[in-house]
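Engineer: For reference, the sequence and a predicted model appear below.
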Amino acid sequence: MDSARLPADWPYRAAARHIRLSPHDWWVIDTGPRDGPVVLLLHGAGGSGHSFRALIPYLSDNYRVIVPDLPGQGCTRAGGMRRLGLDAMAEDLTRLCVTAGFAPQAAIGHSAGAAIALRMADLTPLKAIVGINAALGTFDGAAGVMFPLMARALAAAPFVGSAVARLWGNAASVSKLLSGTGSPLDAAGQAQYLTLVRDSAHVNGTLGMMSQWRLEGLMARLPSLAEPVLLIASDRDNAVPPKVSRDAVQHMPNATYAEITGFGHLVHEEAADRVAEALLPWLAARL
């Protein structure tokens, strides 16, 4: 998506900027005190940095908060479609942080973004990693509800992004898709996802990520991950059931599990106060 076409009220638009670093043209929200510990927020597949709009205020008083759109999604233009998998994204995000001088001390990821955060721990020193409804099983998440398992075939087909955007780019479809995650969202939240789904480049980027997604290497490394990890799950998540996070905690030596009741996959958008309640004391003790 061209950032110039974002709605005027797009969350944190005024705090974002382009950072051109081969192979991608990144769109990055940068807010909070410049001298505070840096916290990196990573959205899930099919979303963008806007998904943290309700959680950022809980962090930005004490932390410098960096929120990139993932390659090919939101307003980050991917430099081709070959670096949209887990390992490539983690490598390119690490290079972005080093080049821009962000030096994150913690990474917080939602859904597939949590897997990227965990992968980044192999590449850059992190004091804390947080996953919110972490997609550490089969590829589900918002994108898994939006697009079927044919994603790998679809990603290779020409013009598929335009076709999907036309098919799903209406208010009724987006409302149904979000409800399917257990998080129907309010009218403003639905409108923001409608903006994304209507953008063919965003759809192509999401499908490209799904088509290249491989978790086997990350899952094999979890038992040797020494960094503190907090996995937060919500009991009404229809995309990534809480059992995924409960099971993953058992495979990491320094991991903690917390569960939030009454909300779905996009709990950080529905109930940021509940996420902050679980997150902030744990994070403050480690940064």
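Structural biologist: Now that the structure is in, tell me what you want to look at.

Engineer: rest of the way, CA atoms for contacts and neighbours
Structural biologist: Will do.

Engineer: quick one, longest helix in this protein?
Structural biologist: helix 86-100 (DSSP state H).

Engineer: Buried ones in that one, by neighbour count?
Structural biologist: For helix 86-100, the buried set under the neighbour-count rule, 16 or more other C-alpha atoms under 10 Å, comprises 86-87, 89-96.

Engineer: And the next helix or strand past it?
Structural biologist: The element immediately downstream of helix 86-100 (helix or strand, assigned by DSSP states H and E) is strand 106-110.

Engineer: What lies in contact with that next one?
Structural biologist: When contacts are taken as C-alpha atoms under 8 Å, 6 or more residues apart in numbering, the neighbours of strand 106-110 outside the stretch itself are 38-44, 114-117, 126-135, 287.

Engineer: Among these, which lie within strands?
Structural biologist: In strands, defined here by DSSP state E, the members of those are 38-42, 128-132.

Engineer: State the number of residues packed around Pro281.
Structural biologist: For Pro281, the count of nearby residues is 10 (other C-alpha atoms under 10 Å).

Engineer: and which of the buried residues of helix 86-100 is nearest Arg236?
Structural biologist: Distance to Arg236 across the buried residues of helix 86-100 (C-alpha to C-alpha) is lowest for Leu86, with 26.1 Å.

Engineer: so that closest one touches Ile116, yeah?
Structural biologist: Yes. Counting by C-alpha atoms under 8 Å, Leu86 does reach Ile116; the two are 6.1 Å apart.

Engineer: ok, structure two:
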Amino acid sequence: MGAADTLTAWPHAKHSRFVDVRPHHWHVQELGQGDSILLLHGASGSTHSWRDVMTNLARDYHVIAIDLPGHGQTRLGSRHRSSLPLMAQDVQSLIDHEGWALKAILAHSAGAALGLRILQGSHLDIPLIAVNPALTPFKGFAGVLFPIAARVIALSPVMAKMIKRRMAGPGQVVSMMETTGSKISPEGLNLYAKLFRSDAHLDGTLLMMAQWKLDGLVSDLPRIDVPCTFLVGENDKAVPPSSVRDSAKKMPKAKTISFEGYGHLLHEEAPDLVAGQLRDALRKYT
């Protein structure tokens, strides 16, 4: 996926712009006016996953969606800054550079861990609304082997190409989406297919998986007093709903709201529902 895709065929392409804030070349989309809401996608995602949520929220808010480092159209400036603490620092640098006065963060999956670290580091007293937040590491052998495998693949061009061919194969995107427990539109499937054909996106995703560690965040949860609302799709096959509830119980200001029949990509399956939950959270908080 090149720049032409973003400018012509990518959702909200006319609202795209690019910002150089060291060390990355960031892709940013902004819609609407009012209080600023920052949207953070999860690992292997991009701004496209928020496309319908953005349209809804832009009626009342200044909505900001970014591609995380190495994802979508954001070009990595360093291959050594894809860990949780360093990515949080780099996103905060972007926020400071742009002068965004945020009123809330809306995040998905791994983006929720990132949002927590950003708010914890900045001491901003604003809420985090998270869709199926991934706040705990894999357990058992997977917790050890998965990061190692991702690191090996990220460092091996040959293996990365093999993974890319597999992900871009006919029907593969449909199979991968089924592992999320979500049913998304043909448009959504096509956008993921385009995304997974990008060498740079695949490389960025693998680097994030290889460097991402959540142990420190898990130990900090009882001390993180960020007001949080966790939206849980009970059919999520990627992040166990029970793990989200367990994380919320450890936090002083977190609550969960469950939705039957939805999976990991709840925000793509039911964008108006997610937008409504953000509005409710902000009303209650303010």
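Structural biologist: It's in. The shown structure was predicted, so the numbers you read here are calculated from the model rather than taken from an experiment.

Engineer: Skip the chain neighbours and tell me the closest residue to Val218 of structure 2.
Structural biologist: Distance criterion C-alpha to C-alpha, 6 or more residues apart in numbering; nearest residue to Val218 of structure 2, sequence neighbours excluded, is Thr136 at 6.4 Å.

Engineer: The one you found: what's it in contact with?
Structural biologist: For Thr136 of structure 2, the residues meeting the contact criterion (C-alpha under 8 Å, 6+ apart) are 214-215, 218, 243, 247.

Engineer: the helices in structure 2, which residues?
Structural biologist: Assigned helices in structure 2, in chain order: 3-8, 51-57, 84-98, 110-122, 140-155, 157-167, 172-178, 186-196, 199-211, 215-220, 241-250, 266-269, 271-285 (criterion: DSSP H).

Engineer: Now the last one: buried residues?
Structural biologist: In this case it means helix 271-285 of structure 2. By neighbour count, and taking 16+ other C-alpha under 10 Å as the criterion, the buried residues in helix 271-285 of structure 2 are 271-275, 277-279, 281-282.

Engineer: Also the fifth one?
Structural biologist: The neighbour-count criterion (16+ other C-alpha under 10 Å) identifies 147, 150-154 as the buried residues of helix 140-155 of structure 2.

Engineer: The fourth one now?
Structural biologist: Counting neighbours by 16+ other C-alpha under 10 Å, one finds that the buried residues in helix 110-122 of structure 2 are 110-120.

Engineer: Number of residues surrounding the nearest residue to Ala134 of structure 1 once chain neighbours are set aside?
Structural biologist: Leaving aside its chain neighbours, Ala134 of structure 1 sits nearest to Ser111 (4.2 Å; criterion: C-alpha to C-alpha, 6+ apart). A count of nearby residues for Ser111 of structure 1, using other C-alpha under 10 Å, gives 27.

Engineer: likewise Lys176 of structure 1?
Structural biologist: When neighbours are defined as other C-alpha under 10 Å, Lys176 of structure 1 has 14 of them.

Engineer: and the aligned residue in structure 2 for the residue nearest to Ala134 of structure 1, how far is that from Lys161 of structure 2?
Structural biologist: The alignment partner of Ser111 of structure 1 in structure 2, by TM-score structural alignment, is Ser109. Plainly put, Ser109 of structure 2 is 26 Å away from Lys161 of structure 2 if you go by C-alpha to C-alpha, to the nearest Å.

Engineer: same thing with Glu98 of structure 2?
Structural biologist: Distance, Glu98 of structure 2 to Lys161 of structure 2, by C-alpha to C-alpha: 36 Å.

Engineer: same question, Ile224 of structure 2
Structural biologist: 40 Å.

Engineer: How about Asp20 of structure 2?
Structural biologist: Taking C-alpha to C-alpha as the measure, Asp20 of structure 2 and Lys161 of structure 2 are separated by 28 Å.

Engineer: One more: Ala3 of structure 2?
Structural biologist: Note on Ala3 of structure 2: its distance to Lys161 of structure 2, by C-alpha to C-alpha, is 21 Å.

Engineer: can you check Leu76 of structure 2 too?
Structural biologist: Separation of Leu76 of structure 2 from Lys161 of structure 2 (C-alpha to C-alpha) stands at 18 Å.

Engineer: quick one: which of these two has more around it?
Structural biologist: Counting neighbours by other C-alpha under 10 Å for Leu76 of structure 2 and for Lys161 shows that Leu76 has the greater number, 22 against 15.
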